[in-house]
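Novice: how would this look folded up:
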Amino acid sequence: MSAIDLHARPSADFEAKLTATRRVLQEAQVAHGAAFVTQAHSLGAEDMVVGHLIDALGLDIPAFVLETGRLHPETLALLERLRAEARRPIEVMHPREEAVVHFVAREGLDAMYRSIDLRKACCDIRKMEPLARALEGKQAWITGLRREQSGARADVPLVDRSNAERLKYNPLAEWTWGDVWHYIREHQVPYNPLHDEFFPSIGCAPCTRAISLGEDFRAGRWWWEDEAAKECGLHVAQEDDPVAVSALPISRLSPIAERSPS
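Specialist: Got it, this is the predicted structure:
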């Protein structure tokens, strides 16, 4: 059974949510202009929907993808399709090669399994530092965060103004998983085939597994860790600004003892 067959069940107020989502996306471009707002595109189902809406509305909002070097083959194939079919620029952000080489040489390719600190250090190098570069000079960014995804995201607003330097637009904040798949079915939006294999949340290959019936939405992410630790830092409220990571030289990104929780 496909993810569409399994999940495509819109909520009763889906049309109202869709109208609100379109309004948020249009307001993002009007408020900031295409040069100062960007979509953080994870290639997950939510971001495929957001990207489709941006294209359908004729908005000129570009997007970026964090290609960590450890993505699933299915994710990489979807990235190539997205770049070929999108009507807007899709920038691919890679981690700095020197930082990756030094980290792997010192800690090993799969160091993330050994401790939370090592996993977060890997996330810093492969995701947080490229994110900082992608957001440099931007006034706002757009995500696919939904309140339903986890307890840590239960209060996600449509427009997050908690960071004085950069707004975060979350146009799907109110959507259910059923809403997401209803939209994908109705508009024939392409999606990662791993979703059909019970991967609701898809990250790097070594850090993502399928989930079982009844497990939490994000149970397949960093499944060997405590539930409270299951964020990489991209969407953690206590972080002042992800761009701050870019100010750190490579030598400061590596030593585990010097990293603060992310």
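Novice: Only C-alpha atoms from now on, for both contacts and neighbour counts.
Specialist: Noted.
Novice: show me what contacts Phe198?
Specialist: The contact partners of Phe198, by Cα atoms under 8 Å, 6 or more residues apart in numbering, come to Ala3, Ala210, Ile211, Ser212.
Novice: tell me the contacts of the first one?
Specialist: This means Ala3. Contact analysis of Ala3 by Cα under 8 Å, 6+ apart lists Trp181, His195, Asp196, Glu197, Phe198.
Novice: can you pull the contacts of Ile90?
Specialist: Ile90 neighbours (Cα under 8 Å, 6+ apart): Pro62, Ala63, Phe64, Val65, Arg83.
Novice: List only buried entries from these.
Specialist: When the contacts of Ile90 are checked for burial by 16 or more other Cα atoms under 10 Å, the buried set is Pro62, Ala63, Phe64, Val65.
Novice: Out of the residues you listed, which sit inside helices?
Specialist: Judged by DSSP state H, the subset of those located in helices is empty.
Novice: Take those residues and keep only those in strands.
Specialist: Of the buried ones among the contacts of Ile90, the ones assigned to strands by DSSP state E are Ala63, Phe64, Val65.
Novice: ok, and the closest non-adjacent residue to the second one?
Specialist: By that I understand Phe64. Glu91 (4.4 Å; Cα to Cα, 6 or more residues apart in numbering).
Novice: Hmm, Glu67 and that neighbour touching each other?
Specialist: No - using Cα atoms under 8 Å, Glu91 makes no contact with Glu67, being 9.9 Å away.
Novice: Now the second one, please; I'll put the structures next to each other:
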Amino acid sequence: MNQALNATELATAYAGKSPQEILEFAFEQFGDDLWISFSGAEDVVLVDMAWKLNKNVKVFSLDTGRLHAETYRFIERVREHYGLTIEILSPDPALLQPLATEKGLFSFYKDGHGECCGIRKIEPLKRKLSTIGAWATGQRRDQSPGTRSQVAVIELDSAFSQPDKPLYKFNPLAQMTSEEVWGYIRMLEIPYNALHERGYISIGCEPCTRPVLPNQHEREGRWWWEEEAHKECGLHAGNLIAKG
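Specialist: Below is the predicted model of the structure:
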């Protein structure tokens, strides 16, 4: 990465660029040190675009241990469809076992999702991101008016950067709409999670995700029992920092 250019300048310079141009720049700057984050939802579009630019693209996915069966099958379909090696990140048993033993398997319904997400998602992600220079996500501004409406296409990851090791974050799909994403999926006939056919839009863990009704925003299907307006698990905690 050219240190003469900061993330803010890059975000401005690439604000009007296509997702493919943003990804191409990311590969040019970071090569094998760039990883694609794949959640098993509609961010398969990001995987498709990245793979078409670099057949050896590196991809990881978080396995919380609580995903829908359909999501596990979908991740496997994507692996086979593209001939990819998808690195599966799992929670640390030393952290997960005490939570499950002491509080059971559904403590988040009483205590909020923060503790469970911290163990099942944030810790494995933090562990992975500490070893790389950049990652790309499928975040889009239209996914959450409360937390993602200002997502930049390129940013310095304020949540996971280390004092001596900056972490760059690319959000190539930031400006795409849900309609454009699904137009891409249908036009190119790429795989998608079967849960989308059952009213699921934003797909996370099985106990914390449900279909949404007509005219409900997609994030209303996540952690619906909580009053919290900022529906983020912490993977993109920088969004909340930016809002604050």
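Novice: Mind putting the ones in strands among the buried ones among the contacts of Ile90 of structure 1 into a markdown table with distance to Ala56 of structure 1?
Specialist: Formatted as a markdown table, these follow (distance: Cα to Cα, whole Å):
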| residue | distance to Ala56 of structure 1 |
| --- | --- |
| Ala63 | 15 |
| Phe64 | 18 |
| Val65 | 20 |
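Novice: Need the max-distance pair from the contacts of Ala3 of structure 1.
Specialist: The span of the contacts of Ala3 of structure 1, defined through Cα to Cα, is set by Trp181 and Glu197 at 14.6 Å.
Novice: The two: which is more packed in?
Specialist: Using other Cα atoms under 10 Å as the criterion, Trp181 of structure 1 and Glu197 rank with Trp181 on top: 25 against 14.
Novice: what about that one, is that helix, strand or coil?
Specialist: Following DSSP: H, G, I helix; E, B strand; the rest coil, Trp181 of structure 1 is assigned to helix.
Novice: just the one 5 residues further on next, same as before
Specialist: Judged by three-state DSSP, the three-state class of Glu186 of structure 1 is helix.
Novice: burial of it, as a residue count?
Specialist: By other Cα under 10 Å, neighbour count at Glu186 of structure 1 equals 9.
Novice: Which residue numbers in structure 2 does the helix or strand where Leu78 of structure 1 lies align to?
Specialist: If you go by DSSP states H and E, Leu78 of structure 1 is part of helix 73-85. Using TM-score structural alignment, the residues of structure 2 aligned to helix 73-85 of structure 1 are 69-81.
Novice: so where do the strands sit in structure 2?
Specialist: Counting by DSSP E, the strands of structure 2 are 34-37, 58-62, 86-89, 134-136, 154-156, 168-170.
Novice: Adding distance to Glu227 of structure 2, write the ones you listed out as CSV.
Specialist: Below are the strands of structure 2 laid out as CSV (distance: least, Cα to Cα, whole Å):
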stretch, distance to Glu227 of structure 2
strand 34-37, 28
strand 58-62, 26
strand 86-89, 29
strand 134-136, 30
strand 154-156, 29
strand 168-170, 29
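Novice: tell me how far the ends of stretch 97-117 of structure 2 are from each other?
Specialist: For stretch 97-117 of structure 2, the first-to-last residue distance is 14 Å (Cα to Cα, to the nearest Å).
Novice: How far away from the center of its chain is it?
Specialist: 22 Å (Cα atoms, centre = their mean, to the nearest Å).
Novice: hang on, the earlier thing: looking at the strands of structure 2, spot the one closest to Thr12 of structure 2.
Specialist: Nearest to Thr12 of structure 2, of those and by Cα to Cα, is strand 154-156 at 8.6 Å.
Novice: How about residues contacting the closest one?
Specialist: Contacts for strand 154-156 of structure 2 (Cα under 8 Å, 6+ apart): Ala7, Thr8, Leu10, Ala11, Tyr14, Pro166, Leu167, Tyr168, Lys169, Phe170, Asn171, Pro172.
Novice: Those in helices, which ones?
Specialist: Per DSSP H, helices hold the following members of these: Ala7, Thr8, Leu10, Ala11.
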